[in-house]
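> Return atomic coordinates for the entry below.
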Amino acid sequence: MCATPESSLGSIAGASYQFYPPGTVIPEIIQGFEFDDVDGQEVLGPNEDNSEQVATATTNDVVSGTITGTSAAVKIVQSPDFDYFFDIPKPLPVQVTVNVTRHLASGDVTEDVTFSASLDSATESDDGAVIDPVNYFTFQLSSINSPVEIPAGSTINNTIFTLTENKGNISGPYFAAIEGDELWVHLQAQLGKREGADFLLEYWAVNDNNDRISPTYSYSSYVFNASDSRADYIYGTFKFTPQYGKARYAFQLRKTNNSSDSNLLQIAEAHSVTRRQNVTYPNDTLVKVTVRATEQATGSRDRKYNALVTRHTISYDINTRTFDYTLRPSRSFADAVAHEWLVIGKQPADTIDLYELYSIYQSLPDPRLGYFDYTFDDEDVSLGNRIETICNAARVIAYWDDGVLTFARDERKEYPSAVFNRANIVADEYKISYDMTMPGGYDGVEIEYVSPRTNKKTYIRYRITDTGIVEQSALSPLKISLSGCRNEYQARDRALLEVNRLISSRMKMNMKTLADGEYVSPGEMIVVADTYDTNQQAGYIVARNGNNFDTSEQINFAGDMYVRVTDSIGNSTDKIRAYPRTDTKFGFTAAVPNITLNIFDGYNVQSPSRYVIATTAEMEAMRWRVSDKKPNSDGTFSLTCDEYFDAKLDYNV
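The predicted structure is shown next:
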């Protein structure tokens, strides 16, 4: 796979970074939260005034109206046509039409008058009736600008009231999603030489309904191109610290000089900003990355930075069986499991078998097989999934055993964990299946890991052919992603394990066992005598005299036969050469070590030691790997098993 290496920040002009270890006092953190609805809006000039209507509503059910100077209040019978103006965030520039009786020196004049105003608020009320009340809207207006004089004492008549919102040349209002102490507005202007874009910016605090709760603050300024020789893009960031204090703010912008091809103004972005002083994080490491922005970038890039760091974890001393909660750098999957379970997950220490976990880690032939380099940055990933991901990188499976999380590595086993025959198997779920082709229809494997050189996804591929295993892409590969694997040694070991499993493990078995099934776990190797195969003979030990064993079943010898015997706690011996006895067919002779046997007497011993006896080929066929175990309500256990094969400890060797 070809991949482009990442660039170091140190090699990029103007870029830098700084780490803040846990407990470091950071003098100031400036946290900015973008306005969701601001993204390069153009601000129209007065010569581009747009009178297109956005919304309008009219009614003849006017209850009352008062007008004083540049303010007015109009009460109407509630109408759904006015719901838009009731719900919209305010203040809102509107056009108003009312019927007014103006008291002039020449006499009273009654006529419809249309004027511009600011709709500041709207309230609901009713007439107080208990049954079928009449509901009202009352609209408060300010900043009235009328084309005709409306003297003091003029009367608003109960004949017509119209509200209209025009698009106009005001951009906004825009509303912050997050509270902040400051408001930053970023403008950009396309300007000819010696040209400037003048603007008026108004801002105010709002509540959860986006209604104004503070005075409106105004700010007039400009963006200017001082060049005498060329047009240019000019940028300006305008920062405001409102007297009202920390709040959600809204703003709107109006261009106050005319626009042209050489005089265009845009709102690039806006931020609600909070400054935090003397900040410290006792348990976290922070990094500040500074990069130089690119003007007129020709491509779109994600701002994504990767830090190559080593996880700091707790550990466990397998010799003293004690925890070490001192945080130290570690790439060990065992340390990662312990830290995730005990520190992050806050689980009790007696719910995890750390002795078995660290025994597996110490038994690895190469430490690279036990590396885990990964960060869980999604808090929604469950604790169980995290443990599974960590263990998967090291060929380890995690499973529950009597309320304790324990572990087993997928590798060859010296001895079987248990022996099963018809004496401790329930017949109704016994089933063996065989894949005539590769399991799942796969003809190879594809392992995905992350290359430490490129920090990109990298693949190791093997294909099964008539001549054997070759390193090339398969047509239908078994795909496995090794999250947390950043070394080829570990990934290649897993790839060779899986491709050999496709060849060597094609049989599956399901069976239900009696209470003996409680003592086996996923990942362990067991021996099962096939009830329907006469070449696989099994039973239990009746007596022992030296190397002579009496058995419950008659044994038929054919060729070189080998036997396995379980001791008093169910552990099995290795396979041992067995010979026929001359005095009886119910027995055999074998140099079995001096183990403690369970001899059935019906009182003190009711679970006798068992044996299985077969030829070497048949003995190999009796070995299975437990892949799943489920307890049943009747005290039995359902086991799912794969055909066992001797998986190497390290396929790189």
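> okay, CA-based contacts and neighbour counts for the rest of this
OK.
> Break down this protein into its helices, ranges please.
For the chain, the helices defined by DSSP state H occupy 83-87, 333-339, 354-363, 383-392, 488-504, 616-621.
> quick one more, to check against the first:
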Amino acid sequence: MNRVFIIADPFKKNEYTYSEVDDVCEYLQKEFKTFPEKARVYHNTIARKNDVTPTTVRSIQKLQSLEGDFYVVIYPDEPISIAIWIVMAITAAFSIYTYATMPKIKAQANESPNNELGDRQNQVRLGGRVPEILGNPNATPDLIANPYFVYENGRKIEYQLLCIGVGYFEIHRCRDGETDVEDISGTSVAVFDPGVAINTNNTIYSTGEAFTDLPLAVSHSDSINGQSLQEPNDTLIESSDLYFEHPNLIKSRSTIDFTQTFAKDDNIELIGADFGILDAVLSGQVMIKTNKTVVIESDLDLLNPNNYQGLLLTGALVEIRTMVGLTEQVSYKDVSGQYQVSGVSKSTTANGFHYVISLLNALNVNPNWQFIKNDQTINAGVTLNKNTNSIILSDSYSIDRVTTTQIELKNPSLVNSDWAKLNGLPNQSTIAQTADIALDKITNKWVGWHTILMRDAESITFNLFFPNGLWRQTSKGGVSEAWQTALIEYQSVDVDGVPFGNVYTHSKEYRKSEKVPFGETITFSLPIIGGVRFRICKTNVRIAPNVQTDVKVEDVFASMTPQKATYENWTVVRSKVVGTDGAMSVKSRKLNFNLIRKLKHNGEGALTATTSGAQALIHLALDAKNGRRTINEIDINQILAEEKLVSEYFGSTDATGFTHTIDDNNLSFEEMAGMITSSMFCEGYRFGSKLRIDFEKPQENAVLLFNHRNKVIKSGKRTRSSGNKDGYDGVEVEYTSPIDDTRVTYIASDVEFPLNTMQIKTSGIRNDAQAKTRAWREWNKIKYQYLSCEFTAMDESEILRRNNKILVADNSNLKTQDGEVLAVDGLVLTLSQETEMTETDEYFIQLQIKDATVDIIEVRPGEFTDQVILTRPPLLPLVVEEGKFIKTTYQIVVAEELATTAFIMSEMSRQSDTTNTLKCVNYTDQYYEKDHSFF
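Sure thing, here's the model as predicted:
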């Protein structure tokens, strides 16, 4: 991609059009029907040697072969030379003040979370610029692939693939929100340098399990948003008169006509058919032990307690104490759940009975057991259930035959082995026992069909979530097993979503007696690679007012395993995040890293972690996608020397730090350079073809002296102001907090509660000292600026840069004494104008020195009225010889008026080939009086 700048009027420095194009010639042909006769095309920089204006077929072909920046300058009818100010029209450095106050170009929909004001989350930024991170931020990576989750042992596990940014980084810390990931059980994170395979152990940071497989590429179904699967059953009979007879009969003690509600081959759900020994509810304090046992003392005498195969534990909150530094923190973990019992021992105590209940695979039911490091006595509900002498016939069955008095089931013992226990009861039936029983007719209610158009899909995954667990409450308050079956159908579709081929059917039964929420994942390999449609429903469910079988289709996605294992220019992150307790959901994604960008030292050396603004500027200038400069176009030694000067002046390298994430595709290199130099209290500029920076600091010497010899006659005016500009009573600077990267403000003001502050939003400042110093500099500029001047200067003004200190004679005042030095005789100067000096006043002469400084020397009247006597020699020889282009100029001022001649050049605009209009404000060291208050 090439950039073309069209400068229609070279005298208007800031007016040009800019386009990004693939073919420069094609673009110019569309832009100009007839190419202007006075127009020239320059490649990369505006200079005669870079003139690539096509005049022949061969030169057109050469132009088409070039890449980079192209400048089309349309000159006026009068020929002019290519002056440095034309170059500055394109590469002019913006002022510190402009960048400090400059708002964002526009609010970006795909802005990096690093630049958001709050609630930073890992998100997909389609079409967004890969973050260019510089300095030392807390970085929130972008998602570069759709995240996906599965359930492992009932817990939600989400997998993510993220990008921190281009280039290399030194990782200091990784957090999820505000918690170190090392402290989050089950979480795994791995960070890979550019070009390193992401399924290896070759990481720059890792915690948790290693990633050995490539992440899946997934496409989620937009139609699935957590729909609940509707109950498939219609309750047709509810009665306590029903009983059951071996081997397969359902009968009634009353006159129920079964043929009115059921028919052969109907699927029915039997609910509440529980007989025999019921659940045992124990009361009292409970001891939770580290060896996965539950101990309770009760006055209830249980016969054969070892016959109980299950334990329901409710309200079991245990206290967890951990040390964070020197502080002990207390939290609570819930170990409630329906557990499988490996044995129950019973002993007699003075007040009753002592029961020790040993749990089997307790961690599989509730992982919170891993946090129990000490035995604890708590208050909890304890129910022993699943007695081996109970008969639980509740389940789903198919009808073989129906008469008015009974229902015959198809081989029910193959579905539920408890039917065989009926053979041991009197009359081989439960006629002597009563229970509230329901008979439901099963009718499936589908979610779908829904389609996923993923061209390379290899499998389809269903994530089901049981928000209330899966259980039934018995008539005695206990908990027993509930069940249901998920029925799934899927079929291949073509690129247009038209289904073809076989419909594949799979069912998955769930039987649990758990009150704890859990999830389940089902994955099927597709018979044909490509798009797929699916539908899902709930079948064979145990349903009743006291049964919890709610299930949601939380997510369905198609997936494939991609072959891409390396990312050449990006630092990539893989993460495995475990869902929270209770809700079993993965919270909003807030994975973040404290890091430092690694850059090639001085643009060519070894990769080094740095927050240096100078190194950031050099990197961006050389970067092929940003500055696109060569090493010969950057004055590296000068930039480093100026950075050192800043650090030494403030006494801290924090003054030269730059931390920012560049995420805007429309940001030019000049704008990026302005951000960096602004944070360093500098400005960028070109010296010839080289990029340099200039530190704004107190200036003892002025650069130029302007008097009637180098000012256009009658072009000057001075304005004296009273009060602060726009009535401001302070400056409010917004910057990035070094603690948590939120945007914070600091106010510089002379009043305790300012009401009308100037708002400045900075980019790249991430330490308090930088921000406070910036705020006070800007406030002092408002407070101490009282005098401005504007005049048109001759062409020596070309050497000036913004914020240069200059001396300006007030030529509107008849008493102003200025001109040229005509001759030098020792310490005696002969001047172009006569002088008026009294014996009572102290006078100084300001002399323009040839090294672009102004020497100020005390003077006394000479023998003649056009002569003065210096009290010391000038720092350099004065230029007085005939034939010199510029002679030494001077101005004589009374001592107390010295301050009124010193100004800062704030703006320069071209007036003609040889003149510039300068706008200036009074200079004072008071602008910088707070410079050493914060570093």
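> what's the TM between chain one and chain two?
The TM-score (TM-score structural alignment, normalised by the length of the first structure) is 0.70; 511 aligned residues with a CA RMSD of 3.4 Å.
> now for the helices of the first structure, which one comes closest to residue 271 of the first structure?
Closest to residue 271 of the first structure of these is helix 83-87 (CA to CA; 25.0 Å).
> Residue 346 of the first structure: neighbour count?
10 (other CA atoms under 10 Å).
> doesn't residue 72 of the second structure fall inside a helix?
No. Using DSSP: H, G, I helix; E, B strand; the rest coil, the assignment for residue 72 of the second structure is strand, not a helix.
> right, and it touches residue 43 too?
No. Checked against CA atoms under 8 Å, the pair residue 72 of the second structure and residue 43 is beyond contact range at 9.1 Å.
> for the first structure, what's the longest strand?
strand 107-126 (DSSP state E).
> Residue range in the second structure corresponding to that strand, please.
The alignment of strand 107-126 of the first structure onto the second structure (TM-score structural alignment) finds no residues at all.
> picking up where we left off before, and the helices of the first structure, which is most packed in?
helix 333-339 (a mean of 25; mean count of other CA atoms under 10 Å).
> What lies in contact with that helix?
313-316, 330, 354, 357-358, 361, 370-372, 387, 390-391, 393-394 (CA atoms under 8 Å, 6 or more residues apart in numbering).
> hmm, back to that, I'd like the helices of the first structure laid out as CSV, including distance to residue 587 of the first structure.
CSV is the format used below for the helices of the first structure (distance: least, CA to CA, whole Å):
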stretch, distance to residue 587 of the first structure
helix 83-87, 94
helix 333-339, 47
helix 354-363, 38
helix 383-392, 45
helix 488-504, 34
helix 616-621, 18
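> how about the strands of the stretch 451-600 of the first structure, start to end?
457-465, 468-470, 477-481, 507-513, 525-528, 537-545, 548-551, 561-565, 576-579, 587-590 (DSSP state E, counting those that start in this stretch).
> what residues are up against the residue lying closest to residue 827 of the second structure once chain neighbours are set aside?
Spatial nearest neighbour of residue 827 of the second structure, excluding adjacent residues (CA to CA, 6 or more residues apart in numbering): residue 870 at 5.1 Å. Counting by CA under 8 Å, 6+ apart, residue 870 of the second structure touches 827-829, 857-860.
> Distance to residue 836 of the second structure and neighbour count for those - can I get that in TSV?
Below are the contacts of residue 870 of the second structure laid out as TSV (distance: CA to CA, whole Å; neighbours: other CA atoms under 10 Å):
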residue	distance to residue 836 of the second structure	neighbour count
827	19	15
828	16	19
829	15	19
857	17	18
858	15	18
859	12	23
860	11	19
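> would residue 364 of the second structure count as being in a strand?
No. Read with three-state DSSP, residue 364 of the second structure is helix and lies in no strand.
> Show me what it lines up with in the first structure.
Residue 364 of the second structure maps onto nothing in the first structure, by TM-score structural alignment.
> For residue 364 of the second structure, the count of nearby residues, please.
12.
> Distance of it relative to residue 152 of the second structure?
Distance, residue 364 of the second structure to residue 152 of the second structure, by CA to CA, to the nearest Å: 10 Å.
> what's the answer for residue 605 of the second structure, then?
47 Å.
> so where do the strands sit in the stretch 251-400 of the second structure?
267-271, 274-275, 280-282, 285-288, 293-298, 308-314, 317-324, 327-334, 337-349, 352-360, 376-379, 381-387, 391-392, 395-402.
> Out of these, the one nearest residue 650 of the second structure is which?
strand 317-324 (37.0 Å).
> how about that closest one, which residues of the first structure does it hit?
Under TM-score structural alignment, there's no match for strand 317-324 of the second structure.
> Output the contacting helices and strands for that strand.
Packing partners of strand 317-324 of the second structure (3 or more CA pairs under 8 Å, 6 or more residues apart in numbering; DSSP states H and E): strand 327-334, strand 376-379.
> one step back: tell me which other helices or strands the longest strand of the first structure touches.
Secondary elements touching strand 107-126 of the first structure (3+ CA pairs under 8 Å, 6+ apart): helix 83-87, strand 92-104, strand 135-145.
> In the first structure, what sits opposite residue 670 of the second structure in the alignment?
Aligned partner of residue 670 of the second structure by TM-score structural alignment: residue 384.
> show me what contacts that match?
With CA under 8 Å, 6+ apart, residue 384 of the first structure has no contacts at all.
> Same check on residue 151 of the second structure?
By CA under 8 Å, 6+ apart, residue 151 of the second structure lies in contact with 157, 463, 519-521.
> Which part of the first structure matches the helix or strand harbouring it?
For residue 151 of the second structure, the host element (DSSP states H and E) is strand 148-152. Counting by TM-score structural alignment, strand 148-152 of the second structure falls onto no part of the first structure.
> next structured bit after that strand?
Strand 148-152 of the second structure is succeeded, C-terminally, by strand 155-166 (DSSP H and E).
> in the next helix or strand after that next one, what counts as buried?
Using DSSP H and E, the helix or strand that follows strand 155-166 of the second structure towards the C-terminus is strand 168-176. When burial is assessed from 16 or more other CA atoms under 10 Å, strand 168-176 of the second structure yields the following buried residues: 168-171, 174-176.
> can you name the two of those that are farthest apart?
168 and 176 (21.4 Å).
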